[in-house]
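K.L.:
show me how the following folds:
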Amino acid sequence: MSNVIRGRVVIIAITEFHSKPGNAVMDPRKGVKRDANRLFKVLTRMGFKVSLHMDVSAEEIKEIYQNESKMPQGECFISILSSHGQEGLIYDFYGEPVFLKDLCSILDPRNSSNMEGVAKLFFVQACRGEELDKGVFIETDSAPGASDAFSLILHLPRDTIIMFASSEGYVAFQNPAGAVFLQTLCDLLEGQERNLELNKILTRLNNRVANDFHSQGAYEGYKEMPCYTTNLTKELYPFRQF
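P.N.:
This is a model prediction of the structure:
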């Protein structure tokens, strides 16, 4: 039997927040366990080596990435991050920022030879600001602003793609049924779309979320527009059925 793995997946999901003194208190995030468990099952069935980490600190997150970067790799390494956030960062279990540029740096082949030639895929379920796409939902993944935002493209290792649940400066929606962004991703991976080239999958993800979703509750009818940044140098079929 071959020892080659399809790829590795890290899921970081924050549901509850225990802010340190001086930090703003952040609301709990309903539906996160539903998202995380479904992603774990879908990707495991597809042959990925998946690790799921709930309610962890910034230091633990960095340690997870350090350890993963030293493991045998497949064609791609997938990161799924679900938390409150702002542009360029998510928040950990204690409300401390975790900068995406730091996670990218850990996966940079210049810092980890194991990541040479490995495509690095990020899916980020978190707000990137507090602007509303003509509306707001009762719950969002926003949090108090941070001063250390950055131009993400300058920090991407080669062959990286980062897919965000919302456009720059805007909120992302989270609700008890799960995040529309992550649930739609699972729908696509369970359908025939999984056989498409990655950019086509992400374009369909954009289309479904943008056109089929609208917020409900007190501010019914507002939208979410995912987007992605990439410096991939080749076509990629990471989810294709063998």
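
K.L.:
CA atoms for contacts and neighbours, from now on please.
P.N.:
Will do.

K.L.:
now do the contacts for Phe99.
P.N.:
By CA atoms under 8 Å, 6 or more residues apart in numbering, Phe99 lies in contact with Gly88, Leu89, Ile90.

K.L.:
okay if I get those residues as JSON lines plus secondary structure, distance to Ala172 and neighbour count?
P.N.:
Output for the contacts of Phe99, formatted as JSON lines (DSSP: H, G, I helix; E, B strand; the rest coil; distance: CA to CA, whole Å; neighbours: other CA atoms under 10 Å):
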{"residue": "Gly88", "secondary structure": "coil", "distance to Ala172": "14", "neighbour count": "21"}
{"residue": "Leu89", "secondary structure": "strand", "distance to Ala172": "13", "neighbour count": "25"}
{"residue": "Ile90", "secondary structure": "strand", "distance to Ala172": "12", "neighbour count": "27"}
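
K.L.:
Gly221: which of those is nearest?
P.N.:
Ile90 (26.2 Å; CA to CA).

K.L.:
one step back: and the contacts of Phe99 as JSON lines, adding distance to Val209?
P.N.:
Below are the contacts of Phe99 laid out as JSON lines (distance: CA to CA, whole Å):
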{"residue": "Gly88", "distance to Val209": "21"}
{"residue": "Leu89", "distance to Val209": "22"}
{"residue": "Ile90", "distance to Val209": "21"}
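
K.L.:
of these, closest to Arg8?
P.N.:
Arg8 has its nearest neighbour among the contacts of Phe99 in Ile90, at 21.0 Å by CA to CA.

K.L.:
quick one: contacts for the closest one?
P.N.:
So, once contact is read as CA under 8 Å, 6+ apart, Ile90 ends up touching Leu81, Ser82, Ser83, His84, Pro97, Val98, Phe99, Leu100, Ala126.

K.L.:
structure for this one too, so we can compare:
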Amino acid sequence: MEHLEKVFRWLGFEVVAHRNKTAAEMKNLLKDVGKTVDGDCFVCCILSHGLKEGVYGTDGAVISVDEIREPFNGNNCQRLVGKPKMFFIQACRGKRNQDHVLVQADSSEDGESEMEVDGDDFDITIPADTDFLIARSATDGHLSYRRPEEGSWFIQSLCRNLEQHCPLGTDIQTVLLCVNNEVSSQGFKCKQMPVHEVAMRKKLVLLPP
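P.N.:
All right, here's what the predicted structure looks like:
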């Protein structure tokens, strides 16, 4: 947790930490933040236990990812419309260990497709759920791992890669690909695969001040 706070302060964010919240307290806190937050970019990091349906509060109740994201969409948070909103969630998503498989080199050609839309002049709008990036420590149904002396694989890798790549002007999606590669390479019997959902319209670069 301390490493995470240090990295985002280094990147120029105002960091506010909240610890040991029930699910209801988490929901209310997120709603309050969504009403008052301002700035060019918003980041929310949640470290907890979890399951397929969402993240546990200290009372054992669950808050879903949709409930975490909803206070910050375009309908509920006008100040962040058109601005990047990133969520990093460290929590198990089930009780299964990620299967490991052997890898063989392969290649493929990516095709491109275009879609043209004809119509009259209209006001430019964007979807309410635009400019979100949600990175989670594991794929659906699987466990997340941590080392007692270091912390979670995902969060420690995220901090290391932000420190390494942000000063170079690397965009955040490329940073997360480095995190995915690093975390997925750890362990032998116990494997973990982070995943991120991207609804961004532009590349995002976080540069230290």
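
K.L.:
preserved in structure 2, out of the contacts of Phe99 of structure 1?
P.N.:
Comparing the contacts of Phe99 of structure 1 with structure 2 on both residues aligned by TM-score structural alignment, their matches' CA atoms under 8 Å, the contacts found in both are Gly88, Leu89, Ile90.

K.L.:
counterpart of the second one over in structure 2?
P.N.:
Same thing as Leu89 of structure 1. By TM-score structural alignment, Leu89 of structure 1 lines up with Gly54 in structure 2.

K.L.:
would you check how far apart its match and Ile68 of structure 2 are?
P.N.:
Distance of Gly54 of structure 2 to Ile68 of structure 2, given as CA to CA, to the nearest Å: 9 Å.

K.L.:
same thing with Ile155 of structure 2?
P.N.:
Ile155 of structure 2 is 19 Å from Ile68 of structure 2, by CA to CA.

K.L.:
kindly report the same for Glu2 of structure 2.
P.N.:
For Glu2 of structure 2 relative to Ile68 of structure 2 (CA to CA), the value is 22 Å.

K.L.:
repeat for Trp10 of structure 2
P.N.:
Trp10 of structure 2 sits 25 Å away from Ile68 of structure 2, taking CA to CA as the criterion.

K.L.:
please, where are all the helices along structure 2?
P.N.:
Taking DSSP state H as the test, the helices found in structure 2 are 2-10, 23-36, 65-69, 153-165, 172-184.

K.L.:
equivalent range in structure 1 for the last one?
P.N.:
Alignment of helix 172-184 of structure 2 against structure 1: residues 198-210, by TM-score structural alignment.

K.L.:
mean distance between the matching stretch and structure 2 after superposition?
P.N.:
Superposed on structure 2, stretch 198-210 of structure 1 shows a mean distance to its aligned partners of 0.8 Å (mean CA distance after the TM-score superposition for structure 1).

K.L.:
buried ones in that stretch?
P.N.:
Using 16 or more other CA atoms under 10 Å as the test for burial, stretch 198-210 of structure 1 gives Leu198, Asn199, Ile201, Leu202, Arg204, Leu205, Asn206, Arg208, Val209, Ala210.

K.L.:
ditto for stretch 55-67 of structure 1
P.N.:
Asp55, Val56, Ser57, Ala58, Ile61, Ile64, Tyr65, Gln66.

K.L.:
which one of those is nearest Asp159 of structure 1?
P.N.:
Distances from Asp159 of structure 1 to those, taken by CA to CA, are shortest for Tyr65, at 17.2 Å.

K.L.:
give the contact list for the closest one.
P.N.:
Tyr65 of structure 1 is in contact with Leu103, Ile106, Leu107, counting by CA under 8 Å, 6+ apart.

K.L.:
conserved subset of these in structure 2?
P.N.:
Here the contacts of Tyr65 of structure 1 are checked against structure 2 with both residues aligned by TM-score structural alignment, their matches' CA under 8 Å, and the contacts held in both are Leu103, Ile106.

K.L.:
make a markdown table from the contacts of Tyr65 of structure 1 and add neighbour count to it.
P.N.:
Converted to a markdown table, the contacts of Tyr65 of structure 1 look like this (neighbours: other CA atoms under 10 Å):
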| residue | neighbour count |
| --- | --- |
| Leu103 | 19 |
| Ile106 | 20 |
| Leu107 | 27 |
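
K.L.:
quick one: contacts for whatever residue of structure 2 lines up with Asn67 of structure 1?
P.N.:
In structure 2, the residue paired with Asn67 of structure 1 is Asp32, using TM-score structural alignment. Applying CA under 8 Å, 6+ apart, one finds that Asp32 of structure 2 lies in contact with no residue.

K.L.:
likewise Cys45 of structure 2?
P.N.:
Contacts here follow CA under 8 Å, 6+ apart; on that basis Cys45 of structure 2 touches Phe87, Phe88, Ile89, Gln90.

K.L.:
and if you look at His214 of structure 1?
P.N.:
Contact analysis of His214 of structure 1 by CA under 8 Å, 6+ apart lists Glu220, Gly221, Tyr222, Lys223, Glu224.

K.L.:
please enumerate the strands of structure 2.
P.N.:
All strands of structure 2, identified by DSSP state E, fall at 42-47, 50-51, 54-56, 62-63, 85-90, 132-136, 146-147, 151-152, 195-199.
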